[in-house]
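K.L.:
have a look at this prediction, sequence included:
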Amino acid sequence: MLPSSQVNDRIARIAAHLQPPNDSQMGGLRRENCRAKGASGGFKVAVLGAAGGIGQPLAMLMKMNPLVSVLHLYDVVNAPGVTADISHMDTSAVVRGFLGQQQLEDALTGMDLVIIPAGVPRKPGMTRDDLFNINAGIVKTLCEGIAKCCPKAIVNVISNPVNSTVPIAAEVFKKAGTYDPKLLLGVTMLDVVRANTFVAEVLGLDPREVDVPVVGGHAGVTILPLLSQVKPSFSFTPKEIDYLTDRIQNGGTEVVEAKAGAGSATLSMAYAAVKFADACLRGLRGDAGIVQCAYVASEVTELPFFASKVRLGRTGVEEIHPLGPLNEYERAGLEKAKKELAGSIQKGVSFIRK
């Protein structure tokens, strides 16, 4: 029979997965040792906003990812319940929950990848700019924690409006002296996922066989699908181009209106976010040829931030691809996108600098 001290340690170790106590409460049991026996080697990932509409399915899918060894779930409400629920899944990643601002630093310490879906969702009639005043403050607070606790982590920003929240994150990191543009990525993968799906419907193909580059930003006219560069190569009619471009740009509104006040694009966003996070983790692992579209600090245009294809690696963004040849329709769309994007970027920068 095990000594009572070992039994107590084992019980404490299990409890620590769900909501780790402070180190001072743990006695000889250190947080870094709170690992399930047999847990796989891999990366430590934090989801900030894990109890929300995007955060919950995102957390579930990350628990299923074999590249994740430790999964930290943080939110200001309901984090323990979501953590307990997801922790029952029989995959190797160890899940720990963190509740409220007082546990933010614990949630972030030692992370390799931080995913930020935190914030309020869109409602019918709302634009992404309507979300700005609330979500801007949330992203600022979370990024201050990242700068302090895991400045070398890759940061995936989902919180809308991404066109503004990524510049906010950059300004926070600059103030803290930790800014590395290769580590900060706005997640525009949902635009690519939608583009692949909608184009596949027109072509009668499996969406997994389609690759549509989507550049610019992550709102309305700033979302620019480059249909001239679709793979497999295909020539669309002007009517098809108008239809596809409009649907890709307004995919989020399509979901908001269909849910009739019950939410926004949460499930498809979680899927896209996990697909992008997996690409980041494979890059960190050293896999070659990991190329995805993302909204990053860029010199592709005269704007300081722009979404385009990037190659991911051990240091984050290791290469930013040029736009390639654009047709007349896309060149006109690019000018519209840049005009709108410039204002959104400045709005984010001014929020921190004011």
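P.N.:
Sure thing, it's come through.
K.L.:
from here on, just use CA atoms for contacts and neighbour counts.
P.N.:
Will do.
K.L.:
report all helices and strands that the longest helix anywhere in the chain contacts.
P.N.:
Longest among the helix segments of the chain by residue count, using DSSP state H, is helix 328-353. Helices and strands touching helix 328-353, as assessed by 3 or more C-alpha pairs under 8 Å, 6 or more residues apart in numbering; DSSP states H and E, comprise helix 162-176, strand 214-216, strand 223-225.
K.L.:
contacts for the second one, please.
P.N.:
Contacts of strand 214-216 from elsewhere in the structure, counted by C-alpha atoms under 8 Å, 6 or more residues apart in numbering, are 191-192, 195, 222-226, 293, 295, 306-309, 334, 337-338, 341.
K.L.:
show me what contacts residue 211?
P.N.:
192, 196, 230-232.
K.L.:
sort out which of the contacts of strand 214-216 are buried, if you could.
P.N.:
191-192, 195, 222-226, 293, 295, 306-309, 334, 337-338, 341 (16 or more other C-alpha atoms under 10 Å).
K.L.:
and the longest helix of the chain, which residues are buried?
P.N.:
Residues of helix 328-353 classed as buried: 330, 333-334, 336-338, 340-342, 344-345, 347-349, 351-352 (neighbour count, 16+ other C-alpha under 10 Å).
K.L.:
and that helix with helix 162-176, angle?
P.N.:
40 degrees (axes from the mean of the first three to the mean of the last three C-alpha atoms, to 10 degrees).
K.L.:
next up, a second structure to put side by side with the first:
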Amino acid sequence: MVKAVVLGAAGGIGQPLALLLKANPLVTELGLFDIVNTPGVAADLSHIATPAKVEGYLPADDGLAKALKGADVVVIPAGVPRKPGMTRDDLFKINAGIIKDLATGIAKAAPNAFVLVISNPVNSTVPIVAEVFKKFGTFDPKRLFGVTTLDVVRASTFVSEILGDLSLSKGVVVPVVGGHSGVTIVPLLSQSTHALPSSLDKSAYDALVNRIQFGGDEVVKAKNGAGSATLSMAYAGAEFAAKVIRAVRGEKGLVTPTYVNLSADAEGASDLTKELGEELAYFSANVELGVEGVVKISPLGKISEDEATLVKAAIPELAKNIQTGVTFVAEAYKTEEPRL
């Protein structure tokens, strides 16, 4: 029996994500929460012939706690999508308070759930969730994940395009490390399961890296003010959630990049920190999943000079993003006290 919960289930990511989770035969219960429209989304999904029983809740009458009751996996796509001209700082100012409130709800109603954060900017929102959990005494670094799967999906797709065969895309695996925005996204193309063409020159390589790093901008521009990456993000979020569900049900050997608190695996973190040459609290790396969540954080391994340069450029931005999330919660609790 697996109960999955989507917080922000009526939004552009939330609805298709909820649909994909409803279609997952391992999900037996699906709880949906948002500030509007959730009962209608739940009613619509409930007609689909799959095992999951669906219920939708609004904020009134303690809806968040009801949605979260008994949750095994909580996925958070809630918040405002990025629009043209909006910086990630702008996005943080809008979404930080939303994430803090939802994290408080999880700490109270589902402290043992696996929490998967999609809401941007992930580099900062994951630390917000962690800091809230720490205040409530419920923080387990093995159970908190930033969903970076979209970067991996994009890398697989774009590499298969360069290879001239999109049918390869499901088999192309490119580790993507660092974080989940701009220069913090570091695709390790040298470790791709499918080598890039030897004819690919430096400018084409740089263009590929840039497209993986700033693929979200491509979508925002194409939608012309009507939203950001929602369908691809929902797909990526459902893919990652499915792997977490499979792992917690006992499947072994599942490894995927995800943005985690490095204290989840002290030994792995030590090896990774030596490679980075600097200590960070959070980093996206290949992570082995298991019944307790994070089992092992993998080191970068052998990388190219170009990739080493990208990692070096990512570190100061990541450190800044992490501190932004930590500081936000610290400032918030100067005027309020967390209460269970």
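P.N.:
Structure received. Source: prediction; values computed, not measured.
K.L.:
so how far is the longest helix of structure 1 from its chain's centroid?
P.N.:
Remark: helix 328-353 of structure 1 is offset 21 Å from the chain centroid, using C-alpha atoms, centre = their mean, to the nearest Å.
K.L.:
matching residues in structure 2 for that helix?
P.N.:
The alignment of helix 328-353 of structure 1 onto structure 2 (TM-score structural alignment) spans residues 305-330.
K.L.:
after superposition, how close is the matching stretch to structure 1?
P.N.:
When structure 1 is superposed, stretch 305-330 of structure 2 averages 0.6 Å from its matched positions, counting by mean C-alpha distance after the TM-score superposition for structure 1.
K.L.:
isn't residue 306 of structure 1 up against residue 218?
P.N.:
No - Residue 306 of structure 1 is not in contact with residue 218 according to C-alpha atoms under 8 Å; the separation is 9.6 Å.
K.L.:
on that earlier part again, format the helices and strands packed on helix 328-353 of structure 1 as JSON lines; extra columns: distance to residue 275 of structure 1.
P.N.:
Output for those, formatted as JSON lines (distance: least, C-alpha to C-alpha, whole Å):
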{"stretch": "helix 162-176", "distance to residue 275 of structure 1": "17"}
{"stretch": "strand 214-216", "distance to residue 275 of structure 1": "16"}
{"stretch": "strand 223-225", "distance to residue 275 of structure 1": "19"}
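K.L.:
to residue 274 of structure 1, which of the ones you listed lies closest?
P.N.:
Residue 274 of structure 1 lies closest to helix 162-176 among these, at 16.6 Å (C-alpha to C-alpha).
K.L.:
from the contact counts, what lies against the closest one?
P.N.:
With contacts defined as 3+ C-alpha pairs under 8 Å, 6+ apart, helix 162-176 of structure 1 has these neighbours: helix 132-149, strand 184-186, helix 328-353.
K.L.:
mind doing that once more with 7 Å?
P.N.:
Counting contacts by 3 or more C-alpha pairs under 7 Å, 6 or more residues apart in numbering; DSSP states H and E, helix 162-176 of structure 1 is packed against helix 132-149, helix 328-353.
K.L.:
contacts only, for residue 143 of structure 1.
P.N.:
Residues near residue 143 of structure 1 by C-alpha atoms under 7 Å, 6 or more residues apart in numbering: 169, 172.
K.L.:
map it onto structure 2.
P.N.:
Looks like residue 143 of structure 1 aligns to residue 103 there (TM-score structural alignment).
K.L.:
for the stretch 201-350 of structure 1, what spans make up the strands?
P.N.:
Taking DSSP state E, counting those that start in this stretch to define them, one finds strands in the stretch 201-350 of structure 1 at 214-216, 223-225, 290-297, 305-313, 316-320.
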